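Undergrad: could you look at this predicted model? Sequence included:
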Amino acid sequence: MVLLVVAGCGQESPAPSPPAGHAGGHGHHAGAAMGHGHTSGVETVGDGRSASAGGYTLADVRFPGTPGEGTLSFLILNDHGQPHTRFQREQTKLMHVYVVRTDLADFDHIHPDMAADGTWTAPLTLERAGT
């Protein structure tokens, strides 16, 4: 599985408006139907379980161990290695997470919740075994 996290880290200022004509659908997609229309300039880096960009690091990613219902959790660390807890809303959510199988057979767009300690969690149902 590959995890792509889209978050507004940084100063507390109004988030930009979504592009004109944006229609946001969420859920499972497969194959070529994955086009979601986002063009926010997000660059995918790392192996989906750990990555650093712009002074922030995706860390401690935990996926469900087997197919079925489970929980995804992770941290976003700042450049001092501490959990980052100040985020800007993007399309009414603090965090957008995309979970994609490496063979592109399954795709999820979920919105986790952040605990006071900076841990993000969300229910995640894996349809089948694999990566």
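TA: Arrived safely.
Undergrad: use CA for all of it now, contacts and neighbours both
TA: Fine.
Undergrad: what's the longest strand in the chain?
TA: Once the chain is assigned using DSSP state E, the strand that runs over the most residues is strand 68-77.
Undergrad: for that strand, buried residues please.
TA: Buried residues in strand 68-77, counted by 16 or more other CA atoms under 10 Å: Leu72, Ser73, Phe74, Leu75, Ile76, Leu77.
Undergrad: for it, what is the distance to the chain centroid?
TA: Relative to its parent chain, strand 68-77 has a centroid offset of 10 Å by CA atoms, centre = their mean, to the nearest Å.
Undergrad: what packs against it?
TA: For strand 68-77, the packing partners by 3 or more CA pairs under 8 Å, 6 or more residues apart in numbering; DSSP states H and E come out as strand 56-62, strand 120-126.
Undergrad: who does the last one touch, helix- and strand-wise?
TA: Here strand 120-126 touches strand 68-77, strand 113-114, going by 3+ CA pairs under 8 Å, 6+ apart.
Undergrad: and the first one, by the same measure?
TA: Packed against strand 56-62 by the contact rule (3+ CA pairs under 8 Å, 6+ apart) you find strand 51-53, strand 68-77.
Undergrad: next SSE after the last one?
TA: Meaning strand 68-77. Next helix or strand after strand 68-77 toward the C-terminus (DSSP states H and E): strand 87-88.
Undergrad: quick one: the helix or strand just after that next one to strand 120-126, angle?
TA: Once strand 87-88 ends, the next helix or strand along the chain (criterion: DSSP H and E) is strand 95-100. Strand 95-100 and strand 120-126 are oriented at 30 degrees to each other (axes from the mean of the first three to the mean of the last three CA atoms, to 10 degrees).
Undergrad: name the helices or strands packed onto strand 95-100?
TA: With contacts taken as 3+ CA pairs under 8 Å, 6+ apart, strand 95-100 sits against strand 2-9, strand 107-110.
Undergrad: so which of these is nearest Ala116?
TA: Closest of the helices and strands packed on strand 95-100 to Ala116 is strand 2-9, at 15.9 Å (criterion: CA to CA).
Undergrad: from Phe74, how far out is the most centrally placed residue in the chain?
TA: Most central in the chain under CA atoms, centre = their mean is Val97, positioned 2.0 Å from the mean C-alpha point. Distance, Val97 to Phe74, using CA to CA, to the nearest Å: 11 Å.
Undergrad: structure two is appended below for comparative analysis:
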Amino acid sequence: MNTGVKITVFAAALAATFGTAYGVGAGVGPVGAPAEPAHGGRHAAQAPAGSAGHGGHDQAAAQGPAAGGLQVSEGGYTLSLDTPQVAAGQGELRFSVKDAQGRKVTAYKTEHGKELHFIVASRDLTVYRHLHPVRAGDGTWSAPVDLPAPGAYKAFADFAPAAGGAKNVTLGADLSVPGAYAPNPMPPAARTADVDGYQVALGGTLEPGKAGELKLTVSKDGKPVTDLEPYLGAYGHLVALRAGDLAYLHVHPNEGGPGPDVSFTATAPSAGTYRLFLDFQHQGTVRTAAFTVTAGGGAEPVAEPAASPAAGAAVEESGEHSH
């Protein structure tokens, strides 16, 4: 059996009630300046040599390392958004990572083909963007982005500075799109997702404090896809966000490929609701399949995606892989 990449995130304190469908409230109203950043710990996704996980192993409480993406500043590094507020639709995000002296970082380790991985997600977890920003010589990063509607979002920067042998750091900062806003309900738990004519089936369970395999199987027109293409050096990338505080983790699959199965060994840090986002590439295009899963609280029912806007959110999530 292949050695897995272990998901080990845990938050020392939740920024909002854990297990809620979204972390910004259920009311309808305008969104203006971004909220103050939530605080927590760092993530750790530990992998053996030859696999593609991200590191970071500070211990916080007996359950394990703290969660990633809950802090805007950590380990002497700060995520600074030049554009903490953008208009709905097509726009551009600009940001930098600053060191303890306030200088923009210009040297990074290259991991999975990139110096820095950048994720944007809505607080209600129905919009997901995996961006690939470009760094200018002065350390300023920029990337085009399409955020479809007003609301509260969060940006995550996952990187390893070149200086001082630093391990991976994941920082998170609040981002907003002004306008009247009503959060969407959490998409229902389902074992299959349809994305641009592809079907992705999720097997396995996510249990708090217990390692288990999550296997995602890609098919098209009822036939298994056996020629998945490497994307950033892997046949699939998985990002998981915890409902309520958006604790972040970014891991890569167990050895194997090129399909139809992409598997991960995962341990949930706590009971609750999570959104899983699987990026996979086929015929030159990257697509994203999204799932809502529950860790703990009994067996999760197997359900087909409903014919509703919430269930169709995976289409929205699949469309943004900017380079």
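TA: Right, received. Where do you want to start? The model shown is predicted, which means the values in this text are computed figures rather than measured ones.
Undergrad: equivalent range in structure 2 for the longest strand of structure 1?
TA: Residue correspondence for strand 68-77 of structure 1 in structure 2, counting by TM-score structural alignment: residues 89-98.
Undergrad: what of stretch 104-120 of structure 1?
TA: Going by TM-score structural alignment: stretch 104-120 of structure 1 matches residues 125-141.
Undergrad: any idea how far apart the tips of the matching stretch sit?
TA: 24 Å.
Undergrad: for stretch 143-159 of structure 2, same thing?
TA: 16 Å.
Undergrad: identify each buried residue in it, please.
TA: 143-147, 149-159.
Undergrad: any idea what Thr92 of structure 1 aligns with in structure 2?
TA: Match for Thr92 of structure 1 (TM-score structural alignment): Gly113.
Undergrad: what's the burial count for its match?
TA: 11 (other CA atoms under 10 Å).
Undergrad: what does Val286 of structure 2 give?
TA: Other residues close to Val286 of structure 2 by other CA under 10 Å number 17.
Undergrad: isn't it up against Glu317?
TA: No. Using CA atoms under 8 Å, Val286 of structure 2 is not in contact with Glu317, being 11.2 Å away.
Undergrad: give me the distance from stretch 117-131 of structure 1 to the chain's centre.
TA: 10 Å.
Undergrad: Thr39 of structure 1 belongs to a strand, doesn't it?
TA: No. Assessed by DSSP: H, G, I helix; E, B strand; the rest coil, Thr39 of structure 1 does not belong to a strand; its assignment is coil.
Undergrad: could you check how far the nearest residue to Arg94 of structure 2 once chain neighbours are set aside is from His54 of structure 2?
TA: In this structure, Arg94 of structure 2 finds its nearest non-sequential neighbour in Ser142, 4.4 Å apart by CA to CA, 6 or more residues apart in numbering. To His54 of structure 2, Ser142 of structure 2 is 23 Å away according to CA to CA.
Undergrad: more neighbours, those two?
TA: His54 (26 against 19).
Undergrad: hmm, the more buried one is touching Ala45, no?
TA: Yes. With contact defined as CA under 8 Å, His54 of structure 2 counts as touching Ala45 (5.0 Å).
Undergrad: overlap of the contact sets of the two?
TA: His250, Val251 (CA atoms under 8 Å, 6 or more residues apart in numbering).
Undergrad: and Phe291 of structure 2, what's its match in structure 1?
TA: In structure 1, Phe291 of structure 2 lands on no residue (TM-score structural alignment).
Undergrad: quick one: Phe291 of structure 2 from Phe277 of structure 2, how far?
TA: In terms of CA to CA, Phe291 of structure 2 sits 7 Å off from Phe277 of structure 2.
Undergrad: give me the nearest residue to Leu81 of structure 2, chain neighbours excluded.
TA: With CA to CA, 6+ apart, the residue lying closest to Leu81 of structure 2 is Phe95, at 4.3 Å.
Undergrad: which residues does that neighbour contact?
TA: Leu79, Ser80, Leu81, Asp82, Thr83, Thr140, Trp141, Ser142.
Undergrad: same deal with Ala122 of structure 1?
TA: So Ala122 of structure 1 contacts Thr71, Leu72, Ser73, Ile110, His111, Pro112, Asp113 (CA under 8 Å, 6+ apart).
Undergrad: you'd agree the second one is up against Pro123?
TA: Meaning Leu72 of structure 1. Yes. The criterion here is CA under 8 Å, and Leu72 of structure 1 meets it with Pro123 at 6.2 Å.
Undergrad: hang on, the earlier thing: of the buried residues of strand 68-77 of structure 1, which is the nearest to Val2 of structure 1?
TA: Distances from Val2 of structure 1 to those, taken by CA to CA, are shortest for Leu72, at 12.2 Å.
Undergrad: got the contact list for that closest one?
TA: Val61, Arg62, Phe63, Pro64, Thr121, Ala122, Pro123, Leu124.
Undergrad: picking up where we left off before, just checking, the residue nearest to Arg94 of structure 2 touches Thr83?
TA: No. Under the criterion of CA under 8 Å, Ser142 of structure 2 is not in contact with Thr83, lying 9.9 Å apart.
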